[in-house]
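1. need a 3D model of the sequence below.
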Amino acid sequence: MSTVAIQVESLSKRYRLGTIGTGSLRQDVQRWWTTAIRKKEDPFFLADSATQQKQALWALQDISFEVQQGEVLGIVGNNGAGKSTLLKIISRIVRPTQGTVRGRGRINSLLEVGTGFQPDLTGRDNILLSGYILGMSKAEVRAKFDEIVAFAGIERFLDTPVKRYSSGMYVRLAFAVAAHLEPDILILDEVLAVGDSEFQKKCLGKIREVSHHTGRTILFVSHSMQAITNLCDKGMWLHQGKIKKIGTASAVVNEYLVSAQRIQLKQKWDDATLAPGNERIRLKLVELVPHLLTPDSPVDVRTPLTFKIEFWNLLPGETSLSMGLHLYTYSGECVFDRPTPDSLCNQGLIKAECTIPGDFLNDGAYYFSFVITRDTSVDLFRYEECLSFELEDFRGDYNYYGKWLGVVRPNFPFKLIQAGVESFAS
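-> Predicted coordinates for the structure are as follows:
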């Protein structure tokens, strides 16, 4: 039977815009006594006042959800959606305006570079201090000490005050401490972006190890959709302080990305002076044509797609032109980079098209980019995210309802064959 590690009920957080304080010492003291000591509503900031309503910013509104023990919850949303505010409330850094948060076990948070570190203490001292704050004994911290230092890669600077660390060293040590000191609940905000790519890979591997092998609960906020889908069991999408969707990580990420991008199957420019381009290349048309069986058929993983482009070559004389077509998922993965052969082209209108067969791409959201080059080496014009589209899922006779893994889903021959009837013992 699963155990609830974090329970959030009707959580709301309201901030006041504008000046700090009431403008009166007597009222400031009264406000402090009412809110901090008596734990009651701010008497000078009432929600039913029209003036105060204009000054109110609801960072979170009526948030309720549960996280099971050993579960990894990925939280996505635009900047200002309330993700960091939610993590700070769960970490007991910020007090909510309304609602309750219940947690089971020790919580360790890494919400920004160097959270919980004392700048004047050395790296060694901060490791020990962090362990004590988590309620660990000196022997427990010592047992993990060498592993933490090796993971962070700061052996030479271990006895240097952390205020002299670079931002990268800071976050490496902070993450190493947070991940290795074995809290029951680990809360990570978008801090891994500070490290280099090699360290980010180590961090993601450690998160996977911590969640899957030790059964610890993790709340993970990231703008890397690939990291969310790879590491998280569940996803939660916050939008303007409210929960937009909760579900599997892949389903939440896909819906979030599709909503953030405008599905665009065609762009055409009748006025060449307003079309994208430069003095060498000017676009006329880019279009994606789905080959549907009927006009009402969905665009799903079985649907062939034809990419078409028309552009004006403005270069005088005969020029060797080629084009590279790039297909990306909205989580940042490049599906393919398909170049055309070199072609000798005169000044005028140039056309090209490329068909992606059905039963090749997996369901999800995608976009096209392209580059037009001269002599396969000189960039003449680039266009990022010129077209975007979404493919729906189709399973047919399959009874598997989980997310189909991978970017591509090719339908090449693959089947089981009965090779014989002899017994296993023979």
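
2. C-alpha only now, for contacts and for neighbours.
-> Fine.

3. list the contacts for residue 6?
-> By CA atoms under 8 Å, 6 or more residues apart in numbering, the residues touching residue 6 are 66, 67, 68, 69, 101, 102, 103, 104.

4. where's the nearest residue to the last one once chain neighbours are set aside relative to residue 101, distance?
-> The shortest distance from residue 104 to any residue other than its chain neighbours is 5.0 Å, reached at residue 5 (CA to CA, 6 or more residues apart in numbering). Here the criterion is CA to CA, to the nearest Å. By it, residue 5 lies 11 Å from residue 101.

5. kindly report the same for residue 148.
-> In terms of CA to CA, residue 148 sits 30 Å off from residue 101.

6. if you count surrounding residues, which of those two has more?
-> residue 148 (25 against 18; other CA atoms under 10 Å).

7. just the element for that one, please.
-> Using DSSP states H and E, residue 148 sits within helix 138-152.

8. which residue ranges of the stretch 101-250 of the chain form strands?
-> Secondary structure of the stretch 101-250 of the chain (DSSP state E, counting those that start in this stretch): strands located at 107-110, 185-188, 217-221, 234-239, 242-248.

9. how about TSV for those strands, with mean neighbour count and distance to residue 342 added?
-> Output for the strands of the stretch 101-250 of the chain, formatted as TSV (neighbours: other CA atoms under 10 Å; distance: least, CA to CA, whole Å):
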stretch	mean neighbour count	distance to residue 342
strand 107-110	24	52
strand 185-188	24	49
strand 217-221	26	45
strand 234-239	23	45
strand 242-248	17	45
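
10. got a markdown table for the ones you listed, with distance to residue 306 too?
-> Output for those, formatted as a markdown table (distance: least, CA to CA, whole Å):
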| stretch | distance to residue 306 |
| --- | --- |
| strand 107-110 | 46 |
| strand 185-188 | 42 |
| strand 217-221 | 37 |
| strand 234-239 | 33 |
| strand 242-248 | 31 |
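
11. let's see this one next, to set against the first:
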Amino acid sequence: MSNISIKVENLSKAYQLGQIGTGTISRDLERWYARMRGKEDPFLRIGESNNQNTRSESDVVWSLKNINFEIEQGDAVGIIGRNGAGKSTLLKILSKVTTPTTGKISGKGRIASLLEVGTGFHPELSGRENIFLNGAILGMRKKEIQRKLEEIVDFAGIERYLDTPVKRYSSGMYVRLAFAVAAHLESEILIVDEVLAVGDAEFQKKCLGKMGEVSKGEGRTVLFVSHNMESITRLCKQTILLKNGSLHSFSDSYGVIEDYLKLDYGTTSSKYWQHAKAPNNGLVKLLSVVSHNSEKVNKEFYDINEDVGLTLEYEVLKNGYMLQGAFNFHNINGINIFDAHENISKDTIPKDLGRHTLTAWVPRNLLSEGPIIIGVAIVTQDPFSVHLHERDVIVFNMVDESSNNPTRGSYVGSLPGIVRPLLRWDNIQPMEK
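-> Predicted structure coming up:
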């Protein structure tokens, strides 16, 4: 018996650009009359292509093109890609919100989708009524929904507002209730777009934990779209990467994230410049930047519990300068984690002409999980001057794969923060009287 939960074959979705006929002469005349008066078109116009960096010469754009994949029951699969890559379109087709232009989808079981805030909710109905409405849409009986009601309300944390119309909910309350309904009602497939970004950090941790439980504990299939690579690696063993509407890769999450970073930054965890094209200012030339572990092995993923080395090779072109290497550390959101530069003393002498190699070590239990983006600079301190500065030179990922990580303990959710140092904790016993 086949264990395939979702099978997608030659799936494509086309959209018409620009002005689309309304289907009736009277409405076409109404559009023409509005245009003649200089008014805005009263009918729908479809937007640009999924490749937002190029101008289309056709009035038809393929948001998805020839997508093929299979997902087994019980798998948690991530879907990543740049904005406009086709992620949300794919989820809408899988959720049967829209239909494909060509191709077909086959699968087993009921689908619960969380595509955007408020999807599937009736604004005039209360939270309680919407829970029963969503359960009925999934084909559940009233007694089945009633059995799950308390669990849903407790997870969403909206008991006080359960009988209030959801049109009065904040976006955060909306998404908490919507996720709780989708995750707890008895569907075989759970599809979640990155609406979790609306929720606070604590709720996002609860959601990731629940999706892991749904996949591993209950054997339900989970599709999860996110720009948070840490969440993808924690939840999903396999990931789909979409690029401009095409399936670029579908494999182990770590390998696919590596592909994604190459597409986004043009580099991964090592960078070597051709000598003739290397950045230089006539004083110094950059040659390479490589990340590695304590055994000098270059990797794309480093565990929180290991030291990470950054080796910079450069060439001095002029004598007499007290040059120092420097690194910038940023996370995936562009936040500057910290900067570091080479230490020199009053006894340090200027670098000789020729090649020099410098290694900085980032101690274990410092960087938090997720992609770490490294920039490099060559500077002098007195007087301060930046001679060369290259941003986004290499990218590597910090992951937490240890079952006994002292910074995490027994907690399984995502830990917020741009750093995650291992602090010393002294448990002071009360003094005897």
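
12. next, the TM-score between them, please.
-> Remark: TM-score between the superposed chains equals 0.66 [TM-score structural alignment, normalised by the length of structure 1]; 337 aligned residues with a CA RMSD of 4.6 Å.

13. circling back to that earlier point, which helices and strands does the helix holding residue 148 of structure 1 pack with?
-> Contact here means 3 or more CA pairs under 8 Å, 6 or more residues apart in numbering; DSSP states H and E; on that basis helix 138-152 of structure 1 packs against helix 123-133, helix 167-180.

14. next, the buried residues of that helix.
-> Across helix 138-152 of structure 1, burial judged by 16 or more other CA atoms under 10 Å covers 141, 144, 145, 148, 149, 151, 152.

15. same check, this time on stretch 197-205 of structure 1
-> For stretch 197-205 of structure 1, burial by neighbour count (16+ other CA under 10 Å) applies to 199, 200, 203.

16. distance of residue 240 of structure 2 relative to residue 370 of structure 2?
-> On the measure of CA to CA, residue 240 of structure 2 and residue 370 of structure 2 end up 18 Å apart.

17. what of residue 102 of structure 2?
-> Look at residue 102 of structure 2 and residue 370 of structure 2: by CA to CA, they are 37 Å apart.

18. more neighbours, those two?
-> The neighbour comparison of residue 102 of structure 2 against residue 370 (other CA under 10 Å) goes to residue 370, with 22 against 14.

19. so that one is in contact with residue 333, correct?
-> No. Contact between residue 370 of structure 2 and residue 333 fails when scored by CA atoms under 8 Å: they sit 10.2 Å apart.

20. returning to what we had before: so the residue nearest to residue 104 of structure 1, which state does it fall into?
-> strand (DSSP: H, G, I helix; E, B strand; the rest coil).

21. count the residues that sit near it.
-> Other residues lying near residue 5 of structure 1 total 20 when counted by other CA under 10 Å.

22. who's in contact with it?
-> Counted by CA under 8 Å, 6+ apart, residue 5 of structure 1 has contacts 66, 67, 68, 69, 103, 104, 105, 185, 217.

23. give me the nearest residue to the residue opposite the third one in structure 2 once aligned, chain neighbours excluded.
-> Translated: residue 68 of structure 1. With the correspondence set by TM-score structural alignment, residue 68 of structure 1 lines up against residue 72 in structure 2. Nearest residue to residue 72 of structure 2 in three dimensions, chain neighbours excluded: residue 4, at 4.3 Å (CA to CA, 6+ apart).

24. and that neighbour, how many neighbours does it have?
-> When counting by other CA under 10 Å, one arrives at 15 neighbours for residue 4 of structure 2.

25. isn't residue 142 of structure 2 up against residue 132?
-> Yes. At 7.2 Å, residue 142 of structure 2 and residue 132 qualify as touching, with contact defined as CA under 8 Å.

26. okay, stretch 201-221 of structure 2 sits on what stretch of structure 1?
-> Going by TM-score structural alignment: stretch 201-221 of structure 2 matches residues 197-217.

27. run the chain-centre distance for the matching stretch.
-> From the chain centre to the centre of stretch 197-217 of structure 1 is a distance of 16 Å (CA atoms, centre = their mean, to the nearest Å).

28. can you list contacts of it?
-> So stretch 197-217 of structure 1 is contacted by 5, 67-72, 172, 175, 179, 183-186, 192-193, 218, 227, 231 (CA under 8 Å, 6+ apart).

29. quick one: contacts for the aligned partner of residue 96 of structure 1 in structure 2?
-> With TM-score structural alignment as the criterion, the equivalent of residue 96 of structure 1 in structure 2 is residue 100. Shown in contact with residue 100 of structure 2 (CA under 8 Å, 6+ apart): 11, 12, 13, 14, 93.

30. list buried members of the residues you listed by neighbour count.
-> By 16+ other CA under 10 Å, the contacts of residue 100 of structure 2 give 11, 12, 13, 93 as buried.

31. what's the nearest residue to residue 339 of structure 2 if we skip its chain neighbours?
-> residue 328 (4.5 Å).

32. and the next helix or strand past the host helix or strand of the one you found?
-> Element membership of residue 328 of structure 2 [criterion: DSSP H and E] is strand 324-331. Tracing the chain past strand 324-331 of structure 2, the next element assigned as helix or strand by DSSP H and E is strand 336-341.
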